[in-house]
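> Sequence first, predicted coordinates after that:
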Amino acid sequence: MSNDEAYFIGVDVGTGSVRAGIFNRNGLLVEYSEKTIQTQNLAEDFYEQSSQEIWEAVVLSVREALKLSRIDSTNVRGIGFAATCSLVCLDAKGKPVSVSPYNNDDYWNVILWMDHRAVEQAERITATGHRVLKYFGNKISPENELPKILWLKENLANNFKRVEHFMDLCDFLTFQATQSTTRSLCPLVCKSGYLASEQQKTEQQKSRLDDTSGWDETLLQEIGLNELVKEGYRRIGIQVAPPGASLGNGLCETAAMELGLKVGTPVGCSMVDAHAGGVGILGASKEQNTLCENKEYLYEKFEERLAMIAGTSTCFMASSSKPVFVPGVWGPYFSAMIPNMWLSEGGESATGKLLEFIVTNHCQYPFLAQLASEKNLHVYEILNYVIFLLSKEPKMTPEQVVSRIQSISASVMKQQMNDVFTHSSLGEIKETKNNDTKLCGEDFSLKCLQLTKNIHILPYFHGNRAPYADPTLRGMISGLGMDNSVIALAKLYFATLQALCYGARHMVQVLNEAGHRIQMIYLCGGGMASNELFLEQLSDSVGCPVVIPVQSQYSVMRGAAMLGAVASSYFSSLPVAMEAMSSVQQIIYPKGQESLVKRHHDHKFQVFLRMYSDQIAYRNIMGQSL
């Protein structure tokens, strides 16, 4: 088999869908397929899914991608899986066990990552002050697995006893594929308190001399999960492997038949989706064909790069050769993403979801959705164009704006936007090709910024994941008026984009203050990574280059495919695969340090920080009432 015939499948299980992609040895997507999955939401903060439905969607996606690609399954060298950090509950026969207190239907056996039912349990675990919490930013999130398991014990005791396997969703996928119960180091370290580095372990842990040495029995005992210790940790994992390790004997007969692949096809140990996204982008370089086996050189480059995986929520991944402790930020985790490197993980709990919430709940949304459908555009593209129009003619009335966007063709609209962003994203002063849009990089930015000068948003509508690590925080909007026109929605949308950028800036600031040395952001995701207005705001507000890898919207799938490539031994290590299978498409540079744009963002970032302080002050005042 020649190198050109080597393909790798990456499966990405997100919040709302399953995607399976086929990649060549250069990391380019050949074909993919996507299937939606359901979420049951019967009460506030309760979000549940079905592992059965998820696996069925995996099967359909892989088979359809193979069919569309017309690739012979014998040329698929390996397969890897990535998924949200959701908790799957299975009985001794591998069958689902219900996690729902409302219908107790075993079909719903997955507590979704965004489920916040275990806030009280998370607070109690945090209150122990246990030494393991040092590696979680000193605060456990209700999105982690231990609070969820504890909630099940305290609220669904009979179901808790029935569970034989508590698995992260990504581990469930490899279990279905191989029948191996080996857990991935990635979710265990990041979501369950497993300690992977010898320097983290007590002498008693080291004496166990097996994979269970990563579990600190005193933590589990202290938080009320002593039975997991007495059982020898079998329900949470007694065999552990690093991401990309080859599992079992590859695809088992049943899974191979379902997926349409060869029995024994290598299966890579899995990852949480955000971490797979980091793997899928951080190796990208401007220089092509520069494959390097020098790990020290690669690791030095990784330390300068922050992975920003934007989707429903956003995750920030910062790597370092030594542990860096950042209050309110998860980690440092050892070998959770890049082998032998420490990982600090922050995040914004709602980003794409927040933007969707703001836009779809506005009275102008139905009109814009219909218009976008007629023009075969996304609503956000229409809103970006409204901001563009207002930057040129700030005194346009809502009627004039509507008339303009109704009369202009989608191709002309896109061309005008491409012209201005091509130049503004480079931070250069150049006239656009279209004589009707003579806007310079900084001039365009300043005119846009003027539109939201007095509209400020704190984007913590679903709490704050980092650096405050407070799921009870809520969103705030300052500067609303009585206007409910398309213009008002566009400004609110733009202010939300900016708020998300200030959240990213806050993350970079606290990471670097703690000891990281981030110099650029590597961004992947769907709409965020292709939204030029957002990219310009991100680069200018944070003050560093933003790198967009080739086919960035498929980065999680690509990272998963890399796990299959390493499992097959096609590449010698994960860092080598990262470099070989990713490349740079675009770099957005910020305006200069002395620019008026930077000064504006500096001032608005001060308001962003002040809004959090104000919310805390409001709570303190109201705490003195009833």
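Nice, I can see it. Remember, it's a predicted structure, so these values are computed and weren't measured experimentally. Numbers count the residues shown, from 1 in each chain.
> all contacts plus neighbour counts: C-alpha atoms, from now on.
OK.
> can you count the residues close to the closest residue in space to Arg517 that isn't next to it in sequence?
Distances taken as C-alpha to C-alpha, 6 or more residues apart in numbering put Glu304 closest to Arg517, at 5.7 Å, once the chain neighbours are dropped. One way to gauge burial is a neighbour count; for Glu304, by other C-alpha atoms under 10 Å, it gives 18.
> Was I right to think Glu304 contacts Ile518?
Yes. Applying C-alpha atoms under 8 Å as the test, Glu304 and Ile518 come out as touching, 4.5 Å apart.
> Let me know the distance separating Gln179 from Ile455.
The gap separating Gln179 from Ile455 is 53 Å, by C-alpha to C-alpha, to the nearest Å.
> actually Ala560, sorry about that
Between Ala560 and Ile455 the computed distance is 40 Å (C-alpha to C-alpha).
> Have a look at these two and say which one is more surrounded.
In this view Ala560 and Ile455 are compared by other C-alpha under 10 Å, and Ala560 has more residues nearby, 35 against 18.
> ok, now which ones touch the more buried one?
Neighbouring residues of Ala560 by C-alpha atoms under 8 Å, 6 or more residues apart in numbering: Ile9, Gly10, Val11, Asp12, Ile79, Gly80, Phe81, Ala82, Ser270, Met271, Ala276, Gly280.
> Give me the three-state assignment for the second one.
Going back to what we said before, that points to Gly10. Three-state assignment for Gly10 (DSSP: H, G, I helix; E, B strand; the rest coil): strand.
> Now Val607: which helix or strand?
Under the criterion DSSP states H and E, the helix or strand holding Val607 is helix 596-622.
> Just the buried residues of that helix, please?
By neighbour count, with 16 or more other C-alpha atoms under 10 Å as the criterion, the buried positions of helix 596-622 are Val597, Lys598, His600, His601, Asp602, Lys604, Phe605, Phe608, Met611, Tyr612, Gln615.
> Ok, stretch 45-64 next?
If you call a residue buried by 16+ other C-alpha under 10 Å, then stretch 45-64 has these buried ones: 46-51, 54-55, 57-64.
> same thing with stretch 4-15?
Result for stretch 4-15 [16+ other C-alpha under 10 Å]: buried residues Ala6, Tyr7, Phe8, Ile9, Gly10, Val11, Asp12, Val13, Gly14, Thr15.
> one more structure, for comparison:
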Amino acid sequence: METHSCVNNFGVMDEAHYVGVDVGTSSVRAGLVKRGGHMLAIHTVPITVANPATDFYEQDSEEIWAAVCQAIKVVTSGLSDKSVIRGIGFDATCSLVVLDHDFRPVTISPHTGKVNFNIIMWMDHRAKEQAAFINSQQHKVLKYVGGKVSLEMQSPKLLWLKGHMEDTWNRAAYFLDLPDYLTLKASGSLSRSLCSVVCKWTYQCDGSTQGWDHSFFKSIGLEDLARDNWKKIGQKVVAPGTSCGVLTAAAAEQMGLVRTTQVATSIIDAHAGGLGLVATQATTSDDFVGRLALICGTSTCHMCVSKDPIFCQGVWGPYLSAMVPGCWLNEAGQSASGSLVDHIIKTHPAANKCTTGKSVYQWLEELLAVMAKEEKLSDPTLLTRDFHLYPDFHGNRSPIADPTMKGMISGLTLDASDRNLALLYLAAIQALAYGTRQIIEQLTSSGHNITSLLMCGGLSKSPIFSQTHADALGMKVLIPQAQAPVLLGASILAAAASGDYPDVTTAALAMADTAPSCLPHQELTRYHDHKYQVFKKMQADQEAYCQLMLNE
């Protein structure tokens, strides 16, 4: 298995250390963090994403676990005394893992037939019809997911499996979110994270009652999951950062760690990033409120917390204690962001013209600066005056919550040059910023007061991406200096589970990063206001086109 190099910065090794593990869409990262939040080392191992058919995305849980152990071994290799590692925390994508009675993989792949492909990924869209059916039932649990369950969540995927892969359904003994699979492998515990089951499985937790809603599962034809006190999907649900126990003998050997290492209850990857972000430069938990955290990866997740529950149409939540203990979480998002930008670049005829040794993103951004200078424009932003892109190439997660939405481009010509690619790249970034603006409008109209943005992930490393968001939203953007808030979030859970901090909030405040500010350029406000109106008009036009064709 190919690995990426380890970046380390080992200092004095006489304090408590923690390991954070982040399983993203296409790679596993492990980070070694010193008490106080200083990231000492990061190591990355790629993992396979299978795409055997349109809308089908699958993975192998055993490959992922091997990558996890490898990443941890490398990232901790500079420690002579592994007993200083007090805890380990996991985050992962909200993907569905299927295991049999002996905890072995059960295939979910009707196209490949490969047994080890036992994970339906978060980005898998095979369950469109099942999601539509569930939403047609209008059950009361849907009020906690913005009124509509997403086909990226687990109940539509479970319903798809039951209807399309009968043998898999009958053989399956356990259905787990990927973060919970990791804690199972590490500690042997079958407990589930409140974060995973509340956010993706319709588990109910409203401050007074907690549990599975039998009437919901009965209404959609999945009442058999209630057998044996919900054994297949979770009997014990605990908050992120709660100890699951210590490492099993097998896990300790595979990771090269000592058995006394505490294993923290896991969290979804975006939520780990949200935890790491909202605590940035905070002095109390009150500072967490009013911040919108953008975790920018293959997709982008938009996370904000409130002291009281706020229901927002088209936005998931509110979820109690799913990210910050005692706070209600709302989660919006864009189904394709990093993947959108990559798709636009890779499918353009000029993509191979980047031969400078720089990254293609740096090359394009430098080209945009040259183009703006040649056209005597004050800012490259103004290059897209007659070039517009609507970004829902993989459906709309928020606030429309419509997986059938498509991408749109206005301003195409016969130009296939590198300059045309640069314009497409810039238009895509601007469109993502306008999508975030629409999400903020929805949050604000429901009762949130968003005062600043915090970003992490691949796209946030682009100066144009962060500045465009600041300009288009008229809002301060903060980007933590360490650029690893997701790993930091997982490490915060590890620190809480170790007992070194009394709770997750205390650990987050103690380990939080600092961040420079990116301030908006007021002279571009009017331009972005007009572009945003075009964005909303393109969205409305597409919906009108669909209605016209329904009447055909």
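Ah, there it is. Computed from a prediction, not measured in an experiment: that's the story for all the values here.
> residue in structure 2 matching the residue nearest to Arg517 of structure 1?
Correspondence of Glu304 of structure 1 to structure 2, assessed by TM-score structural alignment: Gly290.
> wait, its match sits on Val305?
Yes. Taking C-alpha under 8 Å as the contact criterion, Gly290 of structure 2 and Val305 are neighbours in contact, 7.3 Å apart.
> if I pick Leu87 of structure 1, what's in contact with it?
For Leu87 of structure 1, the contacting residues are Val110, Ile111, Leu112, Trp113, Glu145, Lys148, Phe166, Met167, Asp168, Leu169, taking C-alpha under 8 Å, 6+ apart as the criterion.
> which one among these gets closest to Leu533 of structure 1?
Nearest to Leu533 of structure 1 out of these is Trp113 (C-alpha to C-alpha; 29.1 Å).
> Identify the residue of structure 2 aligned to that closest one.
Aligned counterpart of Trp113 of structure 1 in structure 2: Trp122 (TM-score structural alignment).
> against structure 1, where does stretch 173-180 of structure 2 fall?
Equivalent residues of stretch 173-180 of structure 2 are located at 164-171 in structure 1, counting by TM-score structural alignment.
> show me what contacts Leu152 of structure 1?
With C-alpha under 8 Å, 6+ apart as the criterion, the residues that contact Leu152 of structure 1 are Val99, Asn159, Phe160.
> Which of those residues are buried, as a ChimeraX select command?
In ChimeraX, selecting the buried portion of the contacts of Leu152 of structure 1, with burial taken from 16+ other C-alpha under 10 Å, looks like this:
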select :99,159,160
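> Redo the contacts of Leu152 of structure 1 as a markdown table? Include secondary structure and distance to Leu371 of structure 1.
Written out in a markdown table, the entries for those read as follows (DSSP: H, G, I helix; E, B strand; the rest coil; distance: C-alpha to C-alpha, whole Å):
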| residue | secondary structure | distance to Leu371 of structure 1 |
| --- | --- | --- |
| Val99 | coil | 42 |
| Asn159 | helix | 49 |
| Phe160 | helix | 50 |
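> Distance from the match of stretch 173-180 of structure 2 to the middle of the chain?
A distance of 20 Å separates the centroid of the chain from that of stretch 164-171 of structure 1, by C-alpha atoms, centre = their mean, to the nearest Å.
> One more: stretch 285-296 of structure 2?
So, by C-alpha atoms, centre = their mean, the centroid of stretch 285-296 of structure 2 is 15 Å from its chain's centroid.
> Run through who's touching it.
Applying C-alpha under 8 Å, 6+ apart, the set of residues contacting stretch 285-296 of structure 2 from outside is 270, 273-274, 277-279, 282, 300-307, 337-338, 448-460, 505, 509.
> Buried ones in that stretch, by neighbour count?
Within stretch 285-296 of structure 2, the residues that count as buried by 16+ other C-alpha under 10 Å are Ser285, Phe288, Val289, Gly290, Arg291, Leu292, Ala293, Leu294, Ile295, Cys296.
> ditto for stretch 581-591 of structure 1
By neighbour count on 16+ other C-alpha under 10 Å, the buried set for stretch 581-591 of structure 1 is Met581, Ser582, Ser583, Val584, Ile587, Ile588, Tyr589, Pro590, Lys591.
> Also stretch 98-105 of structure 2?
In terms of neighbour count (16+ other C-alpha under 10 Å), stretch 98-105 of structure 2 has its buried residues at Val98, Leu99, Asp100, Arg104, Pro105.
> Can you tell me what the third one aligns to in structure 1?
With TM-score structural alignment as the criterion, Asp100 of structure 2 lines up with Asp91 in structure 1.
> What separation do you get for its match and Lys35 of structure 1?
26 Å.
> for Ser424 of structure 1, same thing?
Distance, Ser424 of structure 1 to Lys35 of structure 1, using C-alpha to C-alpha: 37 Å.
> and what of Gly80 of structure 1?
Computed with C-alpha to C-alpha, the distance linking Gly80 of structure 1 and Lys35 of structure 1 is 17 Å.
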